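Asks: Quick one, structure for this:
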Amino acid sequence: MMMSLRKQKNLIAQAIRATNPLNQTTPWYSAAIACLVMSTVSTAALAQEEQDTERSSRSKQPIEEVTVTAQKIEESIQDVPIAVSALSGDSMDALKIERGEELLRAIPNVNFSKSNFSTYNFSIRGVGTKAVSAATDPAVAVSFNNAPLIRNRLFEQEFFDVERVEVLRGPQGTLYGRNATAGVVNMLPVMPEDEFSSEIKAEIGSYNSKRTSGMFNLPIGETMGLRLSGAMTKRDGFDTNTYTDNDVNDRDLYSTRAIFEWEPSETFSANLIWQHFEEDDKRSRTGKQLCTTDPGVSMIGDVEVPENFTGFFSQGCLPGSIYSDEAYGTTNAKGLAFVVAPQALLQGYYPVMKEFLPNPYANAEQSRDLREIATSFDPVFRAENDLVQLNFAWEMSDTLTFYSQSTYAKDDYYSSQDYNRYVSDSIFSDSTEYGLDPGPTPNGIYTDPQLGPSDGVLAVDISRSDNKQWSQEFRLQTSFDGPWNFVVGANYLDFKTQDDYFVFNNMFSLIAEHVYNGVDDPEAGLGTENCTDPQNIEGFQDCMYVDYNSLENIDEEGHNYFLSRNLVETRSWAIFGETYWQINNDVKLTTGLRYTNDRKRSTPVPSQLLLGTETDNDTGEIVPGPASGGLVYKGYPEGDAVTQSWKEYTGRAVLDWRTDTPFTDETMLYLSFAHGYKGGGTNPPRADIDPNVVQYQPLDETFKPEFVNAIEIGTKNVLLDGSLTLNANAFYYDYSDYQVSQIVDRISLNENFDAESMGIELELAWQLTDNTRLDMNMGYLKTRIADGEESIDVMNRTQGHEDWLVVRPSLQVPSNCVAPKDVVEATFAIPYPLMLWALCDTTGRWGSFTPEIESSQYFHEWLNIDPYNPLTDAPNGARGFAADLSGNELPNAPRFTVNLGVEHTIPIEDWDLTLRTDYYRQSESYARVYNTEYDRLKAWSNLNASVSLSHPNSELYMQLYVKNIFDDAPITDMFTNSDDSGLTTNVFTLEPRIVGFSISKGF
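Replies: From the prediction side, this is the model:
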């Protein structure tokens, strides 16, 4: 029975209220949403009526056959014994999947989120790229037209003129090889066609969105063809910077593609592809920055901690839930080294700040709206990508074809944004009031060479990358009539990258100019000269070069800013082959083997923040700075290159069986085993400091490669005269040395963990009637980190040990340390509380870790305790207590994912009116391996709908759509920043509700 009109009206009213909770004047998009809801209701009602009264008219129209190249040959997706999903360009238009990040809405057990440094994590079955070092490979091989691209913009540029996108789940140990431990995403463009055609598409929508795209297909004679296509998008920002009153996260990008194809004979064909992408806008790499403020401690044992020193026992932010109201606080910066150092070291000359040891962010307030930020700088994002590919195929005989694919790709990006993500209070005192003319901070303003004048803390970061890749593959493939066939091939990859990450902070420049480069005589005024020669510096001072160029024109030699530079070159070659044995008409055995030779060459470029030297008065030689420990006073010298190599065998074996059953038209069962591999690499170098002044806590300089053994059993079925396809599989992964990163000592430290993953997947497509279709896929996933695995959680270094405290380090040591409470308590008995900085010290110098040097006796005599050596008397060299990871879930691995789509077409004379609704949901997951409440990511869902009107005869197509109907802002992932910036958390979220209308016309 059809739903009553009253119920329909009630549902429409509820939809309007959901989009307009304040009962304001109904906006136009609320009416559009109401129409879509009504359409969905009508669709459900119509489907129910047809089932009740016209069951005999059930469609016998089969589901359209999907052709894929998952095994490097064209074949039906139902004949491929691999868990693979494929979406055509038309399917993606219907689902409004516009970029790679939205593929999760159509594929089971897939997750996606941006990450902190202009990269992304696309994970399949819980396995993704959680390692962000420049030396890491992606676990999911992203390919364009079957060519893997190490760095790419396929998850940022919008899809256009796409034949299909294929997603292969599971390790592809043979054909795709070296780094496809989780799977492959392969985007294939539409190739030139035999007939003249063209299309133009225009779209408008929310946030002043404007899109245009089009293609032009031109046959040239009998043997050649040309296809030109492109797309352009402009829109205003999704987010608002309430401090500058500007929109951020806008988009301004375009893509173009040209494909020339030549087929001079029936046995030879070639094509040349060029693709260009460019973006220049105010898109932010990260979302809002959250923090549950850590106030520090007021009592240690029986000793009261002075108010000004509570910051020494605050890690900045606590590991509280990112969903609590307290998470919208700001970091406690009272103990941050760049705040403490100028105040402590210049206090004898003049108080550089209005109050002693202030918290610059004490009065900063954060909106509870994840789409509102308040920062001093608006973000900048620029990216440019070019790809050139040459393919040819030569049919050497009726049964043997030779393929060649040559690909060159270049990718550059530049991204800048506010680093601290909060607006600082006014903190500087007026230096002229202390007899300085004018001094560093006249009228309470400090002018930074790169960031300009400010009365508070300013900080900006820049992430940029320059990447080049060249690859070549040759492949020989058979098509014998007999039971045996094979494919053999070889490929080569040459990839080079330079990743640079800068942090500019006006406090760094203040320290460089007026602490280290200052002069001893206060009557002469604090030093303002740019140190270009260590002989210019007298007394106990270091000479460190200050770069006075603008932010856009830095000479990249300054020690008044942080630079992490990573130079990595990867060269890889492989030979591979697969055999296909048709044992009988129903059973086939596929076996494949690949030998990969990987070689990585990493050139370390240690950071030099606030490092300087001096000139020895006796010898005139430049020697390490007595205060900073720097080995050079200018520039960033390269260290000795580190070369790593791996020689590994990977492969797969698949047995598939086609059988007849009483309830299916076609059925295939398959059982597969695959072994996958992904190379290891080097961890970035830390600061280049004289170990007699500062020595870091020991960390691994390299990380291991990943390996996975995967077993999968699956079935693919066609039912109801081809109108229903039902595919299902179950899998088990045994993973060795999964790579995961966290920020330690200002570097991305990569660690390895053994783990296992298991799950089931279901995909269904059902043409219910001639006009109604149902799509559904579901995924269940259970991951587990192996027993005995452990790691130090920078958010919880004490792990509940009440006799230990987290202590802030000195300026030159980036990471916090732990110290016994009794030692900390005794420290307050001496007249120099800043000696707290020496609690992680074995030299008597602030913040160093030097086991070779005997502990400072006078320090321990002051404390009246036994000598204390953090490297031997504290857990893990004072880094903290390791967290037990046994049984924890892998990050970004939700237990359940589900996608449900309903589409109904209503013929209206020569027109087709199509109504579609899609719903996606994923269960909760964790952002880090520690699985604490801080790591928990809540479950979230997404509802989209569209109404399309098409006139097939004239190729006219119109669509009204709504994405994220309920305007949800779920946190999809997060990133924990470094100790010395207060352990703040950058979060990433979903795009807001977008309503749009598009129209396209083909010719």
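Asks: all contacts plus neighbour counts: C-alpha atoms, from now on.
Replies: Noted.
Asks: how many other residues sit next to the residue nearest to residue 418 when sequence neighbours are not counted?
Replies: With Cα to Cα, 6 or more residues apart in numbering as the measure, residue 460 is the residue that lies nearest to residue 418, at 4.5 Å, once sequence neighbours are left out. Residue crowding around residue 460 was assessed by other Cα atoms under 10 Å; the count is 22.
Asks: so residue 460 touches residue 415, yeah?
Replies: No: under the contact definition of Cα atoms under 8 Å, residue 460 does not touch residue 415, with a separation of 10.5 Å.
Asks: All the helices of this protein, residue numbers only.
Replies: Counting by DSSP state H, one finds helices in the chain at the ranges 5-19, 28-53, 89-95, 337-346, 506-511, 821-827, 857-863, 870-873.
Asks: now the second one against helix 5-19, angle please.
Replies: Inter-element angle recorded for helix 28-53 and helix 5-19: 150 degrees (by axes from the mean of the first three to the mean of the last three Cα atoms, to 10 degrees).
Asks: What of the fourth one?
Replies: Angle of helix 337-346 versus helix 5-19, following the same axes, to 10 degrees, is 20 degrees.
Asks: Give the other helices and strands that helix 337-346 contacts.
Replies: helix 506-511 (3 or more Cα pairs under 8 Å, 6 or more residues apart in numbering; DSSP states H and E).
Asks: which secondary structure elements does the helix it packs on contact?
Replies: Other helices and strands packing on helix 506-511, by 3+ Cα pairs under 8 Å, 6+ apart, are helix 337-346, strand 446-448.
Asks: Let me know which of the ones you listed is the nearest to residue 568.
Replies: Comparison of the helices and strands packed on helix 506-511 against residue 568 by Cα to Cα identifies helix 337-346 as nearest, at 31.0 Å.
Asks: buried sites along that closest one?
Replies: Using 16 or more other Cα atoms under 10 Å as the test for burial, helix 337-346 gives 337, 338, 339, 340, 341, 342, 343, 345, 346.
Asks: to compare against the first, here's another:
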Amino acid sequence: MLNFLLVIPALAKEKTAMQIETITVTAQKREGKIQDIPSSVSVVSDVQLDDLKMDSVKNISALIPNFYVTDTGADQSFASMRGIGASMAGAPTVGIYVDDVYTTFGLDLILMDVERVEVLRGPQGTLYGRNSEAGVINVVTKKPGKQWDGKLFADIGSFNSYQGSAVFSGPIGEKIGLRASLQYGESDGWFENKFNGSDEGGRKEEFNGRLHFSLAASENLNFQLIYDICRRKNPNYANFAFLDQPGKLRKNINVDYMGEAKKNVDTLSLHGRYDFGSYRIVSITSFDKVKAHSANDIDLMPMDMMNLDIHQEIETFSQEFRLMSADKNSPFTWLVGAFLLHENRDTSLGMWMNFMNMGMGMPGESLKDQSDSTTTSGAIFGEATYTFADRFHLTLGLRYDREEQEFDHHRHQPGPVLSMMGKKLENISKNGSHEAWLPKAALRYDLTKGISPYVSMARGFRSGGYNALENLGAAFAPEFTWNYEAGIKTSFLDHRLQCNAAVFYIDWTDMQVEVPTAGGSAFYMNNAAEASTKGFELEIAARPLPGVELFAGMGYIKAEYESYSVGPNIYDGNTIVDVPEMTFHLGGVYRHDSGFFASLLYRYVGDVTIDVANTQKQEDYGLLSGKIGYEGDSFDVYVYARNIFNEEYTTRQFNMQDAWGGRAGEPLVVGTNITFRF
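Replies: Prediction:
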């Protein structure tokens, strides 16, 4: 009898270990369980990031249905979610936030010392406003702990890659906590340049750091002060080649100038929270400064023909206040808030054209442009959820957003050849404003304790702006989307199996598109299309045996232009560019009490249409990655491999008048890393 009683706690512990953890998220600006949120939400925990060796925001697209990143390298990547995509020229459609603060160039963000990444698919305009019409990614970093601890990490891999990081955390006195995170890494890159024999195309050097202070001023009042720093260099930026050349794309770069890219980012934010009675006040103040520079050989040829040089400085200040209910037992929960953003963006562009090498028999000339833009955005918003009849949960929300923009552009006097080509001295000053009402409604029904179907609708928008390269000064208006969604969230087998699914339809109006100039050598932004996307998403997680975790996800999209024409060309019914029809992933993790660890992840990306005429596409591909190692009490050691079968694929294709260029995806990479904890 005594032996039986001693076994009961062990069985209970094993049962709990096999259950899928209850995940609490804050991406809806208040704490909530992921299974209770009436929309498509995915979460990647710190453990999953480590298990699958994912160290950047764009990497996690492998785990998120209908989330796809067009990777151009060096901080110019752009994303689509549910077929709602952006481009290199326009504002993003997926908002990326770190600890509730919007971040610029977020897709290339290194996930250093992160607690979890929350991904919300579909328009999030009510709570986030501008540039979140496709979805939101919310990165939550780790906070200072109540006792001193730390971690040291080292990694070496293919292409002379290495990375090291350190984390220290603990209390400074009774009320102040500190967490410091540092990371530095280098890689030669996987591109080879035929012109000079260099095998360092795509080289990267990067330093990231974070200081996080916490202050418990009283039982009800606390503050968080966070400073983030990033210093990134790509001294050999060249990573594009012509697609029609024989051989492997990554070995076909043949340029006389390798180029470079640099980015410095500094972000300072102050977070305050005060609880009084059944209410809570939240304040988030942030200042962000970005300095970026890129220089490219844009002709992709082994002779000096066309080079492009861009300098950009961005300074952003934002302030948000929220007042919300804090009684978790109340059937009525609510929040209201106000938001202010002020952004200055200065861009200088220089282009060099060597007409002699182009066969025109004339000397080279340069084009110099300077543009300055100021954006001021303000919003008020609110959202409330009411529970009635015990099982129904009705959510209503509304946001009013107003944005004002000022745009100044100066083009220096070009030479005679460029003047004949239509380039001329210009000074342009424009200003304008637009506003948007962004409603949301959702209804969830708790059919049983583990089954909750829901329906929702929401509106999102993407900011407009002014063209600064071609069609100078011409304004393009905001674009809007309506998202209609029905889904179900389920949990079975005593929380050992979880299955979430959703279907959606998105109506896209005043769509911003890149319209080619008459010669087809450049583009400008315009509201030239109407479109729609529809599809479904499925996510499954299971723990069938002790130490075994299985997961899978699938997304399907049919994204079409409803109305789109350029001159005599009509593209109605064509597939929208840069959107894979299908994405799929399947993976698993195994841990044994002995310390043995293994993980495997397969990701499939379907065909991606590249041009609006639907004549060019990126072929489908699949990538297999794995990791194996030993996990001890104070240290872990692993070996890993990405793209195990060395699949050849492209992450970006584009038209260059009579030819197509592209960027090769990462080939087979192998490496090893070790972690020490103290």
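Asks: what's the most buried one of the helices of the first structure?
Replies: For the helices of the first structure, average neighbour numbers computed from mean count of other Cα atoms under 10 Å are highest in helix 506-511, which has a mean of 24.
Asks: any idea what residue 478 of the second structure aligns with in the first structure?
Replies: Using TM-score structural alignment as the criterion, the counterpart of residue 478 of the second structure in the first structure is residue 705.
Asks: Any chance of JSON lines for the helices and strands packed on helix 506-511 of the first structure, columns distance to residue 508 of the first structure?
Replies: Conversion of these to JSON lines gives the following (distance: least, Cα to Cα, whole Å):
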{"stretch": "helix 337-346", "distance to residue 508 of the first structure": "7"}
{"stretch": "strand 446-448", "distance to residue 508 of the first structure": "9"}
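Asks: For residue 927 of the first structure, which of the ones you listed is the nearest?
Replies: Judged by Cα to Cα, the one of these that comes nearest to residue 927 of the first structure is helix 337-346, at 28.1 Å.
Asks: Pull the distance from the closest one to the chain's centre.
Replies: On the basis of Cα atoms, centre = their mean, to the nearest Å, the separation between the geometric centre of helix 337-346 of the first structure and that of its chain is 34 Å.
Asks: That one corresponds to what range in the second structure?
Replies: Taking TM-score structural alignment, helix 337-346 of the first structure hits no residues over in the second structure.
Asks: Stretch 100-114 of the first structure now?
Replies: Stretch 100-114 of the first structure corresponds to residues 57-71 of the second structure when matched by TM-score structural alignment.
Asks: try stretch 761-770 of the first structure
Replies: Under TM-score structural alignment, the alignment places stretch 761-770 of the first structure onto residues 537-546 of the second structure.
Asks: buried stuff in the matching stretch?
Replies: Using 16+ other Cα under 10 Å as the burial criterion, the residues of stretch 537-546 of the second structure that qualify are 537, 538, 539, 540, 541, 542, 543.
Asks: contacting residues for the equivalent of the residue nearest to residue 418 of the first structure over in the second structure?
Replies: Residue mapping for residue 460 of the first structure onto the second structure gives residue 307, with TM-score structural alignment as the criterion. Under the criterion of Cα atoms under 8 Å, 6 or more residues apart in numbering, the neighbours of residue 307 of the second structure are 295, 296, 297, 298, 299, 351, 352, 353.
Asks: try 7 Å this time
Replies: Under the criterion of Cα atoms under 7 Å, 6 or more residues apart in numbering, the contact partners of residue 307 of the second structure comprise 296, 297, 298, 351, 352, 353.
Asks: can you tell me which residue in the first structure aligns to the third one?
Replies: What it means is residue 298 of the second structure. Residue correspondence, TM-score structural alignment: residue 298 of the second structure in this structure matches residue 419 in the first structure.
Asks: hmm, back to that, contacts for the match of stretch 761-770 of the first structure next, please.
Replies: Counting by Cα under 7 Å, 6+ apart, the neighbours of stretch 537-546 of the second structure from elsewhere in the structure are 18-20, 65, 496-503, 549-556.
Asks: That stretch: end-to-end distance?
Replies: End-to-end distance for stretch 537-546 of the second structure: 28 Å, by Cα to Cα, to the nearest Å.
Asks: what's the answer for stretch 560-574 of the second structure, then?
Replies: Distance between the two ends of stretch 560-574 of the second structure: 5 Å, counting by Cα to Cα.
Asks: Next, the buried residues of that stretch.
Replies: For stretch 560-574 of the second structure, the buried set under the neighbour-count rule, 16+ other Cα under 10 Å, comprises 560, 561, 562, 563, 564, 571, 572, 574.
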